[in-house]
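Undergrad: Next comes the sequence, and after it the predicted model I'd like to discuss.
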Amino acid sequence: MTDLLAIAYPWIKAFHIMAVISWMAGIFYLPRLFVYHVEQKNGVDPIFEMMEEKLLRVIMNPAMVVTWVLGLCLVFTPGIVDWGSVWPWVKAAGVLAMTWFHHWLAKRRKDFKEGRNTLTGRQYRMMNEVPTLLMVVIVLAVVVRF
């Protein structure tokens, strides 16, 4: 199995990067949709609800799963990760935090759907900075390998 992972490494890495880009696009956009949703003056436009639902279910969830599966394939490829270094642990913590944020967004989507949202547009704007900070940590950990 490890030989197969080593042979397929460039393909796994390429598809992993594509999945990460898709996941991050959704993670950046969904909180922005929540801002528009919560700041609607004339009631909630059903288009926001549809956009939020489709973004989460059709793009973000599958992209997160593919990111995780291919990321684990990369982790188990011999010679790729030196667990004696700091960077893989920092990246792992960042990815776990990004996954938590994804699930936090899914919970907020459910709150909107059930009419229980209590957060303001300002709060969603502030939370929209979380994935940017996590992205910086993850990318620096992988590229700089500190």
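TA: On my side now, so go ahead. Numbers count the residues shown, from 1 in each chain.
Undergrad: Only C-alpha atoms from now on, for both contacts and neighbour counts.
TA: OK.
Undergrad: Stretch 66-79: how far from the chain's middle?
TA: Computed by CA atoms, centre = their mean, to the nearest Å, the separation of stretch 66-79 from the middle of its chain amounts to 16 Å.
Undergrad: do the same with stretch 12-25
TA: Taking CA atoms, centre = their mean, one finds the center of stretch 12-25 at 10 Å from the center of the full chain.
Undergrad: next up, a second structure to put side by side with the first:
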Amino acid sequence: MLWVKALHIVFIASWFAGLFYLPRIYVNLAQQTDPGVQACLLGMARRLYRFTTILAFPAVLLGLWLFLGYGIGMGPGNGWMHAKLLMVVLVIGYHHACGVMLRKFEQGRNTRSHTFYRWFNEIPVVLLLIVVVLVVVKPF
């Protein structure tokens, strides 16, 4: 079980690294007017989104293995796990939203400012903070 947990943490950290950086690329894309630089940034964003998506799968699957296979967080007194699972759903939704935004940039249809992306970039930080507190403190 400890190997599964260790790998789960590594893949979560890697997935979040991508989720932290991808919107930063969007900040630059929203400010950039040079087509050559835009093309370079779009290439970076595509590769990062693809790689981040690949990292998300083992992170989620290993988490499910811990939850269903080992029963971590199951049973009475584990309300923290229900809250954590909700946060996981929100992280997956955030990841999906990043993909939708990438497609809009690719199609030249972005209408949001760099300021929006600067704020959007803070969401995974808050979600990760909540998840870590739920898992470590188990407040309910």
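TA: Structure received. Just so you know, these numbers come straight off a predicted model, no measurement behind them.
Undergrad: so what's the residue sitting furthest away from the middle of structure 1 up against?
TA: The outermost residue of structure 1, judged against the average C-alpha position, is N42 (31.2 Å), by CA atoms, centre = their mean. Contacts for N42 of structure 1 (CA atoms under 8 Å, 6 or more residues apart in numbering) come out as none.
Undergrad: show me where structure 1 has helices.
TA: 2-38, 46-54, 61-75, 87-113, 121-127, 130-144 (DSSP state H).
Undergrad: The fourth one corresponds to what range in structure 2?
TA: Residues 80-106 of structure 2 are matched to helix 87-113 of structure 1 when aligned by TM-score structural alignment.
Undergrad: re earlier: right, so of the helices of structure 1, which gets closest to V81 of structure 1?
TA: Taking CA to CA, helix 61-75 is the member of the helices of structure 1 nearest to V81 of structure 1, at 6.1 Å.
Undergrad: circling back to that earlier point, will you turn the helices of structure 1 into CSV that also has mean neighbour count?
TA: CSV is the format used below for those (neighbours: other CA atoms under 10 Å):
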stretch, mean neighbour count
helix 2-38, 17
helix 46-54, 15
helix 61-75, 18
helix 87-113, 17
helix 121-127, 15
helix 130-144, 15
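Undergrad: Centroid-nearest residue for structure 2?
TA: In structure 2, the centroid-proximal residue (CA atoms, centre = their mean) is L19; its distance is 4.3 Å.
Undergrad: Aligned counterpart of that one in structure 1, please.
TA: Using TM-score structural alignment, the equivalent of L19 of structure 2 in structure 1 is I27.
Undergrad: residues touching A83 of structure 2, list them.
TA: A83 of structure 2 sits in contact with L134, where contact means CA under 8 Å, 6+ apart.
Undergrad: Next one: it relative to P58 of structure 2, how far apart?
TA: Here A83 of structure 2 is placed at a distance of 21 Å from P58 of structure 2 (CA to CA, to the nearest Å).
Undergrad: L102 of structure 2 now?
TA: With CA to CA as the criterion, L102 of structure 2 and P58 of structure 2 are 23 Å apart.
Undergrad: How about F105 of structure 2?
TA: 28 Å.
Undergrad: In structure 2, what residue corresponds to E129 of structure 1?
TA: Checking TM-score structural alignment: E129 of structure 1 goes with E122.
Undergrad: returning to what we had before: the match of helix 87-113 of structure 1 vs structure 1, mean deviation?
TA: Per the superposition on structure 1, stretch 80-106 of structure 2 and its aligned residues are separated by 0.4 Å on average (mean CA distance after the TM-score superposition for structure 1).
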